[in-house]
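take a look and give me a structure for this.
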Amino acid sequence: MTRTSLTALLGVFFVLTPSTTQVAPPINVTLHCGNLRNKVVWNYDSLPPGLRFRVDVSQLWGSNGTLWVDPPHLQADVSFLFDPDNDYFLTVTAVLGENQSEPAPADGIDFSYYRNSPASQICSLDLPPVTVLEQQDHSVLLSFQHPWLLYQQKLSSHSGSRKKKRHEQPDDLLPVFKYDVTINQKQFADLSCSERVCEKMLPVDPQQEKHCVSITGVLDKIKVDGTQDYCALPVKGNKVVVVSVLVSLLVLAGVAMVFIMCCRQRTKASFGPPSSLDVSHSPFICTLTPVQETADKATCSVSSLHDQELLSNPSGEPDGDVQEEEEEEEEGYMGGDNLEEDLLESVNPYEKRCAV
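As a prediction, the model looks like this:
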């Protein structure tokens, strides 16, 4: 057989043989579920054009369903699968045109929110935040919000017999939440709550310096787990805090009293008589301008003499010598003949001012 005929035969063989493309399945298919939120994720090495992913969902009670996901997305939201009365099974398949991969994972993923389900993956709820307060009588007080208030929007949307059971009870009546508490490896079982705020007082070992609480429960067939161990402060720590607060309050009260006393002293001092009114012992000094000096000289002299008289004669009776001097001055003033000449002779070029 010649080379040309061999090439032609191979060409006919490839034309007559249907082209099949091997599609690789997704890898690392994982389901994340909890708090009524479910998400399935996976990886894929290469994404050729036209590749799509199909998520096949089957359930124990009910019809099956299919979700399509286009790259580059490599996840699907399946939060609608949360009924605790049902079990679910899903797989992910890569599809390219008319070809498709094997479902992944090979044995599928089965899960359920029913706590006693035989499924390989059990989904649960997180307990709302818990407060632990240590009491003086060797006990602790637990308090937390009823879990139904956190998840009621989705849990109350169940159909079928679940709605029939709930329509007879009042809206404000919450379903019973049953839970167990463990404190320092000591278990308190079969506790229950149907109030909006669940509270429980439990005894503790006084020999233990630290009291840590773990809580697990069941709400409407769904498992509820605490997100952590909730620890209370020891009694000694509480006493230190109380003493520190009291000392701080006492210090602030002392500072406030000192401030008030200082303000009162300043207020009393501000109401005393002003210094400007104390002029009884101030000397009287005359300073006159050149024009007014002679005219006001007599007035200044009289004022000065009057002050001297008050100092020398406190009784106020006129002295003989002073009286004679006053009479002489009156006679000189009443004359008035030489007044103009005296003014001209006594003019001083320097200005004088009368000041106290």
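
C-alpha from now on. contacts and neighbour counts both.
OK.

for L191, give its distance to D220.
Going from L191 to D220 by Cα to Cα, to the nearest Å gives 15 Å.

which of these two has more neighbours?
D220 (17 against 12; other Cα atoms under 10 Å).

residues contacting the more buried one?
P84, P175, F177 (Cα atoms under 8 Å, 6 or more residues apart in numbering).

which of these fall within strands?
Those of those mapping onto strands are F177, per DSSP state E.

switch the contacts of D220 over to JSON lines; also include distance to V197 and neighbour count.
Converted to JSON lines, those look like this (distance: Cα to Cα, whole Å; neighbours: other Cα atoms under 10 Å):
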{"residue": "P84", "distance to V197": "24", "neighbour count": "20"}
{"residue": "P175", "distance to V197": "13", "neighbour count": "16"}
{"residue": "F177", "distance to V197": "11", "neighbour count": "21"}
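
redo the contacts of D220 as TSV? Include distance to D45.
TSV is the format used below for those (distance: Cα to Cα, whole Å):
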residue	distance to D45
P84	36
P175	48
F177	46
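
which one of the contacts of D220 sits closest to Q121?
Closest approach to Q121 among the contacts of D220 (Cα to Cα): P84, at 12.7 Å.

in contact with that closest one, which residues?
Neighbour list for P84: S112, Y113, Y114, R115, D220, K221, I222 [criterion: Cα under 8 Å, 6+ apart].

the last one touches S112, doesn't it?
No. Assessed by Cα atoms under 8 Å, I222 is found out of contact with S112, at 9.3 Å.

this one as well, want them side by side:
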Amino acid sequence: MRILIYISVILILIQKSTSEAVSRPSPPVNVSIQCDNYGVEVHWEYPDLSQDVHFLVEVGMSVNHNERKYIDTTRNLSLNISSMLFNSAYNYYFVTVTAVRGGNHSDPRKSVIFSFSELAPGDKKCYLDFPEVELSPKDGKLHVQFINPLHLYRNTPALRNLTDNLKYTVETEEDQTDSTCEMETKTCEASIGFSELREVYCINLSGQIGDRRLNPRRRSCFKGDIRNYPSFTVYLYPVLAVVFTLLIITGIIMLLVKKCYSEIKKKSRAAFPDFLVFKPKQTHLCEPLKLYPEAVASDLRIEPKEQTTLIEMSSDESSSSGDKDVGSCDLDNVSPYGDNDLDEADPGDSTIGYDCPHALRLEMSPGDIVKGYGH
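Reported below is the predicted structural model:
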């Protein structure tokens, strides 16, 4: 009887375990961690998504060697767990994912242990990427410039509650330079010198913030000349100063010449008489004459004059008449002792014996008569 009881109990337990195994969902697979500059995500795979399941995500961390867990649920195959990470500078984490269907839970699947700290234990290290670097020549050196990661990644869980500064190293083929960028500085800068000229200048950058390391940036190169050349203003300002000085000197000379010319002009006017000073011409006297038409009667007629009759004279009459005319009109050939009686005449009266009223009257003094007679 007891044997039958034991057999029945065993069959019941086997049936119960079989039924439970059939009702429990299958566990997720390939649980992985992806951490970058802006957060941490956990990813997994599930073989049968047609089942009505959701996933339970537990984030475990060690705080002073005491483990704590934070739980969240999702129906997706990934979950961002950045808000569930605390004290990322010193802690290490792991994630457990469980499938849930109804009230049944699958077997949990655990991720690898990961951490942002170089000193914390873990299978996976999460690093921040080094920012983009700008290279340019400056003062004969290679100028390195990039955005401070403390400003660029300020919202990432890796930099939460941070009090450390950035320490970075610039490495060249010749040497390496260590620098520090303060938390308040937005842009980090450094100048790297080279002992010889090259066609291409290349550097490697690496750095860390406290215990959090940045992914190194390999072989950032600048192609060109980094030698120091004087700027354009070095030549511009002296040239402008010389030109300005010459303009001032020229203006002063012109003022002096103008002043000396005015003084010389005043002295020259005082040295010569007024009649030698040329006065301005009266331009109004040079205006051309204006011709005005004279009013003439339109019915004016010219009548011919009467013709004069020429009387032919004989030779005797002409000769006598000529002698008479000469005797009465030519004063130069009249004898002073002839018919004119010049001795009895008044010397002051020059009209005596002159019977040609139509001729030009000549006034002569007695002396002139005597001189004429002598000739």
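
hmm, which two among the contacts of P84 of structure 1 are most spread apart?
Going by Cα to Cα, the pair spanning the contacts of P84 of structure 1 furthest: S112 and D220, at 13.3 Å.

of the contacts of P84 of structure 1, which is the most crowded?
Y113 (28 neighbours).

in the stretch 251-356 of structure 1, which spans are strands?
Counting by DSSP state E, counting those that start in this stretch, the stretch 251-356 of structure 1 has no strands at all.

map L191 of structure 1 onto structure 2.
Residue pairing (TM-score structural alignment): L191 of structure 1 is matched to S179 of structure 2.

any shared contact partners between I222 and S112 of structure 1?
The contact lists of I222 of structure 1 and S112 share P84, C123, where a contact means Cα under 8 Å, 6+ apart.

with adjacent residues omitted, what lies nearest to the residue nearest the centre of structure 1?
Centroid-nearest residue in structure 1, with Cα atoms, centre = their mean: P129, separated by 17.2 Å. Once flanking residues are discounted, P129 of structure 1 sits nearest to F144: 6.1 Å by Cα to Cα, 6 or more residues apart in numbering.

ok, F114 of structure 2 next?
K124 (4.5 Å).

which residue in structure 1 aligns with the one you found?
K124 of structure 2 maps onto Q121 in structure 1, by TM-score structural alignment.

against V130 of structure 1, how distant is that match?
Computed as Cα to Cα, the Q121 of structure 1 to V130 of structure 1 distance reads 26 Å.

the more surrounded of those two?
Legend: neighbour count by other Cα under 10 Å for Q121 of structure 1 and V130, higher for V130 (21 against 17).

next SSE downstream of the longest helix seen in structure 2?
Using DSSP state H, we find that the single longest helix of structure 2 is helix 232-271. Where DSSP states H and E defines the elements, the next helix or strand beyond helix 232-271 of structure 2 is helix 315-329.

quick one: distance of that next one to the chain centre.
Relative to its parent chain, helix 315-329 of structure 2 has a centroid offset of 115 Å by Cα atoms, centre = their mean, to the nearest Å.

can you check which part of structure 1 it sits on?
For helix 315-329 of structure 2, there is no aligned range in structure 1, judged by TM-score structural alignment.

toward the C-terminus, what is the element adjacent to that helix?
Taking DSSP H and E, what comes next after helix 315-329 of structure 2 is helix 366-374.

check contacts around the aligned residue in structure 2 for the residue nearest to P129 of structure 1.
Using TM-score structural alignment as the criterion, F144 of structure 1 maps onto F146 of structure 2. Residues in contact with F146 of structure 2 (Cα under 8 Å, 6+ apart) are P131, E132, V133, E134, T187, C188, E189.

among those residues, which ones are in strands?
Short answer: those in strands (DSSP E) are V133, E134, T187, C188, E189.

just the buried residues out of those residues, in ChimeraX syntax.
In ChimeraX, selecting the buried portion of these, with burial taken from 16 or more other Cα atoms under 10 Å, looks like this:
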select :188,189
